[in-house]
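A.B. asks: From the sequence below, what's the structure:
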Amino acid sequence: MFGLNLPLSRNYILPPIVLSVIAILLMALDLRDMLEFHRQLISEGEFWRILSSQYIHTNWTHLGLNLIGILFIWILHAEHTSTSRYFTHIILLGIWTGVGIWLFCPDIKVYTGLSGLLHGIIVWGALKDIQTKEPTGVLLFLGIAGKLAWEQYAGPSAEVGNLINSRVAIESHLIGAIGGVVLAIPLFKEKFGLAKN
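C.D. replies: Take a look at the predicted model:
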């Protein structure tokens, strides 16, 4: 019988719990109208929506799917990060995804959800796996790349869209994943000795 060696240290478990609690509280307090990415209102000066929209959801199913994503990432990659790095990543990737949607996705008028930045976090984790020679790193990275390619080819899932009461913003997945690659650049500077002494 095998046992899971879960990363249960406080340093590993606290950040995803805090992120989950924040997302749950924002949903319970029904702050979507105030915090969602709303292109017209952002253009009128409500710039906080670029970031705040990343942490709110259309409904409880949408939130539940992203909480599963947080759990999955914790199981896979908690030991790669620290509390400060975790929160730095979720803020930087939140800004990156929001700004990317604003600049490159003019057809997206309203957006909510963690999925864009979560794609960035899992891509960073896969690249960290590769840097540390974890055997599953390449497979995970290729799996995410294949998922993103399929989404861009086939379009958003209508079934998931019905569950979350919104079109799945596959563009945010790609933008977030690119952000994860950008965040991983220093890992490979270290790996190949390109960092300045």
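A.B. asks: For the rest of this, base every contact and every neighbour count on C-alpha atoms.
C.D. replies: Noted.
A.B. asks: and the most centrally placed residue in the chain, what does it touch?
C.D. replies: Within the chain, the residue whose C-alpha comes closest to the C-alpha centroid is Leu118; the distance, by C-alpha atoms, centre = their mean, is 1.6 Å. The contact partners of Leu118, by C-alpha atoms under 8 Å, 6 or more residues apart in numbering, come to Gly69, Ile70, Ile90, Gly176.
A.B. asks: So it: helix, strand or coil?
C.D. replies: helix (DSSP: H, G, I helix; E, B strand; the rest coil).
A.B. asks: how many neighbours does the nearest residue to Ile90 once chain neighbours are set aside have?
C.D. replies: Take Ile90 and drop its neighbours on the chain: the residue closest to it by C-alpha to C-alpha, 6 or more residues apart in numbering is Leu117, 6.5 Å away. Around Leu117 there are 31 other residues, counting by other C-alpha atoms under 10 Å.
A.B. asks: Next, the structure of the following sequence, for comparison with the previous one:
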Amino acid sequence: MLHTHRAFPTTRVCGNICLIATIFTVLLPLLQFFHNALLYQRYLIEAGEVWRIWTGSLVHTNYWHLTMNLTGFWILALIQQQPPSKWAFLGQIVFIATGVGAGLWFMSTEVIWYAGFSGVLYGLFLLAGIHLLALREWVMAAIILAGICGKTLWDWLLGGETLSADLIEAPVIYAAHVYGMASALLLGISTLLRTCRKP
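C.D. replies: This next block holds a predicted model:
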């Protein structure tokens, strides 16, 4: 039987990405117990606690914040069409988290502290939209890309003071979303270039 990209990857994607989503669903609530040791805090990073550049993306301001990000992660897992291996997907998370932390450090020096997976999550959604473009899934790609870019623009226009900010009890650091999306764009461009080279 002939299989196309539409016929095959659904269960494989769920197997890879849903596994990672399950691990994060268990891991992130546990990391809340180490919130103070993992939070992105500029002064402590300057003092040598450089791991906070990455771990700030793994802790949250409260459990509403955590629940919203895990819900978004599961939505991503269920709509993702590109079948990366679990290691490739973890690599994407690490790369985007690095971009978020480095962006805050070098370009948003006014941000003293940051917590949340949303910067990584926005990047992963953007990357999913780019992968859908590569697969010529135009409608779904347009929905994801317009949604994630529109939400980022909305947060910027409101200065981070949105309903989400009320729930998480902190302003939305939309710059982290932008850095996550910019990091994902670098990964996505390489995907599109590889696709364009295929006959």
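A.B. asks: Give me the TM-score for this pair.
C.D. replies: In this superposition the chains share a TM-score of 0.88, using TM-score structural alignment, normalised by the length of structure 1; 188 aligned residues with a C-alpha RMSD of 1.9 Å.
A.B. asks: got a markdown table for the contacts of Leu118 of structure 1, with distance to Glu151 of structure 1 and secondary structure too?
C.D. replies: What follows is the contacts of Leu118 of structure 1, written out as a markdown table (distance: C-alpha to C-alpha, whole Å; DSSP: H, G, I helix; E, B strand; the rest coil):
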| residue | distance to Glu151 of structure 1 | secondary structure |
| --- | --- | --- |
| Gly69 | 17 | helix |
| Ile70 | 20 | helix |
| Ile90 | 23 | helix |
| Gly176 | 14 | helix |
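A.B. asks: Which of the residues you listed are conserved in structure 2?
C.D. replies: Contacts from the contacts of Leu118 of structure 1 that recur in structure 2, judged by both residues aligned by TM-score structural alignment, their matches' C-alpha atoms under 8 Å, are Gly69, Ile70, Gly176.
A.B. asks: follow-up on the earlier one: what's the closest of the contacts of Leu118 of structure 1 to Leu14 of structure 1?
C.D. replies: The nearest member of these to Leu14 of structure 1, counting by C-alpha to C-alpha, is Ile70 at 11.9 Å.
A.B. asks: tell me, how many neighbours does the corresponding residue of structure 2 for that closest one end up with?
C.D. replies: Here Ile70 of structure 1 is matched to Phe73 in structure 2, going by TM-score structural alignment. As a burial measure, Phe73 of structure 2 scores 25 neighbours (other C-alpha under 10 Å).
A.B. asks: so Phe73 of structure 2 touches Ala21, yeah?
C.D. replies: Yes: between Phe73 of structure 2 and Ala21 there is a contact at 6.5 Å, judged by C-alpha atoms under 8 Å.
A.B. asks: which strands and helices sit next to the strand or helix carrying Leu78 of structure 2?
C.D. replies: Leu78 of structure 2 belongs to helix 63-79 when elements are defined using DSSP states H and E. Here helix 63-79 of structure 2 is seen to pack against helix 9-31, helix 118-134, helix 163-168 when contacts are counted using 3 or more C-alpha pairs under 8 Å, 6 or more residues apart in numbering; DSSP states H and E.
A.B. asks: corresponding residue for Arg197 of structure 2 in structure 1?
C.D. replies: Alignment note (TM-score structural alignment): Arg197 of structure 2 maps to Gly193 of structure 1.
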